[in-house]
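Asker: sequence first, predicted coordinates after that:
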Amino acid sequence: MTEKQQRADHDSPWKEILEAYFPQAMQFFFPQTAALIDWERPHQFLDKEFQQISREAEQGRRYADKLVKVWLLQGEEIWLLIHIEIQAKPEDNFAERIFTYSLRIFDKFGKPAVSLAILCDADSTWRPNQYSYDYPDCGLNFRFGTVKLLDYQHRWSELEASDNPFATVVMAHLKTQQTKKKPGERKTWKFSLIRRLYEQGWQEKDIRNLYRFIDWVMILPKALEAEFWQEFKQFEQERSMSYITTGERIGYERGKQEGQLKQAQALVLRQLQKRVGDFPPEVREQIQTLSLEQLEALGEALLDFRSNADLLNWLEAN
């Protein structure tokens, strides 16, 4: 099983950590925008509003996108549209998608959204930051803020010195990319990053939150995962701490979620077999990378399928 199949809902850890530490995320990635915001007033995630504008938008890949209402220091309400591009490869129409979302928000709610993007891919040359066109009598130049996580590999000492939780998030992300075919090295880094949480004196809740992110993205083979746990239990015992032993509970919850995912996959595959007949192995593999939410949506959509073409069209759009 590939890493992609093991963590089909790869946007989940990003969404969780972004919601848990949104002010810190803004201060870490977009300090100039963060400096305009009154953090004494509560921010609000507008999931319902975002669903209204994204449901009809064409989405061929997975993202961790968030629409957030904040208040400026001058007292004005503004909306932030945060895009996290998680996929390993660049997307040609990424800038157009951001512009489309912003346009839909303005059209539906009359609110100009401040669009910001966090790029997690490994292509140093891909740096979208605008969508534009220019004709003799009409033109458009839509700019949005962009942060490239790959750039932080040259700022490692800054990450180590930072007490912002997103320094740990970026470190985990980079080391996951760099150890893709080096499981032993990944295990070492996973241990080191989680141990660092204790050494920095994080509160138990923060250690748990950041542990969840590190554990979810830094996937290990089962044998190495077992070794990791034995070594980490010993580390905790030596320091008379037991924060991450709650990780066993988290691991159980993750296992339960993955069990639900496999059940949903099996059900949808059986339904599709009855509905459209046989389909290529690569299509089956693509279905096995869908999140639980996507599988539920496919389970509803397939009732209207008449052929393999309907299935392929749905997968391309979702």
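Answerer: Structure's in. What do you need?
Asker: for the rest of this, base every contact and every neighbour count on C-alpha atoms.
Answerer: OK.
Asker: mind listing the strands for the chain?
Answerer: 44-45, 66-71, 77-85, 113-119, 130-135, 138-143, 145-148 (DSSP state E).
Asker: quick one: closest of those strands to Phe213.
Answerer: Among the strands of the chain, strand 77-85 comes nearest to Phe213, with 14.8 Å by CA to CA.
Asker: report the distance from that closest one to the chain centre.
Answerer: Its chain's average C-alpha position is 14 Å from that of strand 77-85, according to CA atoms, centre = their mean, to the nearest Å.
Asker: equivalent analysis for stretch 82-99, please.
Answerer: Its chain's C-alpha centre and that of stretch 82-99 lie 12 Å apart, by CA atoms, centre = their mean.
Asker: could I get the buried residue list for it?
Answerer: By 16 or more other CA atoms under 10 Å, the buried positions in stretch 82-99 come out as Ile82, His83, Ile84, Glu85, Ile86, Gln87, Pro90, Phe94, Ala95, Arg97, Ile98, Phe99.
Asker: hang on, the earlier thing: could you export the strands of the chain as a markdown table, including distance to Tyr21?
Answerer: Shown next, in a markdown table, are the strands of the chain (distance: least, CA to CA, whole Å):
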| stretch | distance to Tyr21 |
| --- | --- |
| strand 44-45 | 12 |
| strand 66-71 | 13 |
| strand 77-85 | 13 |
| strand 113-119 | 15 |
| strand 130-135 | 27 |
| strand 138-143 | 25 |
| strand 145-148 | 17 |
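Asker: take a look at this one as well, against the first:
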Amino acid sequence: MAYDNVCKYLVEWFPESFARWLLGSPVPLIQLQPTELSSEPIRADSLILLRAQNLILHLEFQTDPDPDIPLRMADYCLRLFRRYPDQEVRQIVIYLRKTQSERVYQTSFQRGSLSHRFEVLRLWEQDPEVLSRYPGLLPLAVLAEPDNPEPRLRQVARAIAEMEDPKLRQELKAATAVLAGLTWTPEEISRVLGGLAVRESTIYQMWRAEALKEGREEGLKQGLEQGLQQGLQQGLQQGLQQGLQQEAARLTLSQLRRKLGSLPEDLSETIRLLPTEQLEALAEALLDFQTLADLIQWLRESSSN
């Protein structure tokens, strides 16, 4: 969900770019709150509603195929019709990562006599030149050519570097770096984009918070299961802590392997045994690593502190 939310932030900050791309003209778009639809539970974290004159644009960004998408789109359409009966509703699901799954071609929900249709865009089939015309779409353009990525990433980097507003450059560079991570390793991204001095950007902070939240929730789930099986309060506490630590170690090792390649088993074991606080610090520090020696040096300095 963290990657999907980066796209949500881009829509919120650059609605005109998305209006030009999806509607063909720079019509004013006003954001609607999902809570306006119903008091019943709704996936507000992924729902994007934009309102123009006589039109409501509903966007859903998906990193990977989701079997619940057709039902969800039908459900949201009915809620929108109930709340705005005189408005046309246009629903578009935008898939970010290339896949062979047939689910990304599903454009309808059918159950008995109920039939509902929606639109689907697969980013890897979009024209990157069109996406590159609008500032808010530049980070998406890097996903439009997954089979020949480096030239496009370099082009996007140049376009961002030419922008006069330093805040705009920082946010778009951060969004580009995050979304490029769906396809490329941190090392490849760093080689093309240069030094990723984006940690203070709003987009990076939001993405980082979401990624850590997802990791913690998974660790919490594992810890709860282990604690319940032990049946004791002490076991629950230990299970929670162990689950958080194990999930943090798994995520950190995965990032390290993408950054540096395969790791010696002794180093991997050392990292698995690090406490959660050190693992979170390592996850931040590894963005600046270039070689295995950088990791070894970091571990030495961390153990001596």
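Answerer: Noted; the coordinates are in hand. Being a predicted model, the structure only gives us computed values, none of them experimental.
Asker: in the buried residues of stretch 82-99 of the first structure, find the pair that's most separated.
Answerer: Farthest pair in those (CA to CA) is Gln87 and Phe99. Separation: 19.2 Å.
Asker: what's the closest of the buried residues of stretch 82-99 of the first structure to Trp216 of the first structure?
Answerer: Distance to Trp216 of the first structure across these (CA to CA) is lowest for Ile86, with 13.6 Å.
Asker: show me what that closest one aligns to in the second structure.
Answerer: In the second structure, the residue paired with Ile86 of the first structure is Thr63, using TM-score structural alignment.
Asker: quick one: that match and Asn5 touch, right?
Answerer: No. Between Thr63 of the second structure and Asn5 there is no contact under CA atoms under 8 Å: 10.0 Å.
Asker: what about the longest helix in the first structure?
Answerer: helix 246-276 (DSSP state H).
Asker: what about Pro85 of the second structure, how many neighbours?
Answerer: Applying other CA atoms under 10 Å, we find 11 residues neighbouring Pro85 of the second structure.
Asker: my bad, should have said Glu293 of the first structure
Answerer: Per other CA under 10 Å, the neighbour tally for Glu293 of the first structure reads 12.
Asker: from Ser190 of the second structure, how far out is Leu37 of the second structure?
Answerer: Distance of Leu37 of the second structure to Ser190 of the second structure, given as CA to CA, to the nearest Å: 42 Å.
Asker: returning to what we had before: Leu315 of the first structure: which of the buried residues of stretch 82-99 of the first structure is nearest?
Answerer: Within the buried residues of stretch 82-99 of the first structure, the smallest distance to Leu315 of the first structure is 16.2 Å, found for Gln87 (CA to CA).
Asker: how about the nearest residue to that closest one, chain neighbours excluded?
Answerer: Spatial nearest neighbour of Gln87 of the first structure, excluding adjacent residues (CA to CA, 6 or more residues apart in numbering): Asp121 at 6.0 Å.
Asker: quick check: that neighbour touching Leu150?
Answerer: Yes. With contacts counted by CA under 8 Å, Asp121 of the first structure reaches Leu150, the gap being 7.4 Å.
Asker: can you show me the helices along the stretch 1-150 of the second structure?
Answerer: Under the criterion DSSP state H, counting those that start in this stretch, helices of the stretch 1-150 of the second structure are mapped to 2-13, 15-23, 69-83, 128-131, 138-141, 149-161.
Asker: can you redo these as JSON lines with distance to Thr185 of the second structure?
Answerer: Output for the helices of the stretch 1-150 of the second structure, formatted as JSON lines (distance: least, CA to CA, whole Å):
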{"stretch": "helix 2-13", "distance to Thr185 of the second structure": "15"}
{"stretch": "helix 15-23", "distance to Thr185 of the second structure": "27"}
{"stretch": "helix 69-83", "distance to Thr185 of the second structure": "29"}
{"stretch": "helix 128-131", "distance to Thr185 of the second structure": "21"}
{"stretch": "helix 138-141", "distance to Thr185 of the second structure": "16"}
{"stretch": "helix 149-161", "distance to Thr185 of the second structure": "12"}
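Asker: closest one to Gln241 of the second structure among these?
Answerer: Between those, helix 2-13 lies closest to Gln241 of the second structure; by CA to CA that is 23.2 Å.
Asker: how near is Ala52 of the second structure to Glu16 of the second structure?
Answerer: Taken as CA to CA, the span from Ala52 of the second structure to Glu16 of the second structure is 11 Å.
Asker: er, Ala281 of the second structure actually
Answerer: Ala281 of the second structure sits 38 Å away from Glu16 of the second structure, going by CA to CA.
Asker: neighbour count for these two, which is higher?
Answerer: Neighbour tally, Ala281 of the second structure and Glu16, criterion other CA under 10 Å: the higher count belongs to Glu16, 20 against 12.
Asker: the more buried one matches what in the first structure?
Answerer: By TM-score structural alignment, Glu16 of the second structure lines up with Pro23 in the first structure.
Asker: list the contacts of that match.
Answerer: Going by CA atoms under 8 Å, 6 or more residues apart in numbering, Pro23 of the first structure touches Ala34, Trp39.
Asker: and among the helices of the stretch 1-150 of the second structure, the most buried is which?
Answerer: Among the helices of the stretch 1-150 of the second structure, helix 138-141 has the highest mean neighbour count (mean count of other CA atoms under 10 Å), at a mean of 26.
Asker: by contact count, what packs against it?
Answerer: helix 128-131, helix 149-161, helix 166-180 (3 or more CA pairs under 8 Å, 6 or more residues apart in numbering; DSSP states H and E).
Asker: okay, now Arg275 of the first structure: neighbour count?
Answerer: By the criterion of other CA under 10 Å, Arg275 of the first structure has 17 neighbours.
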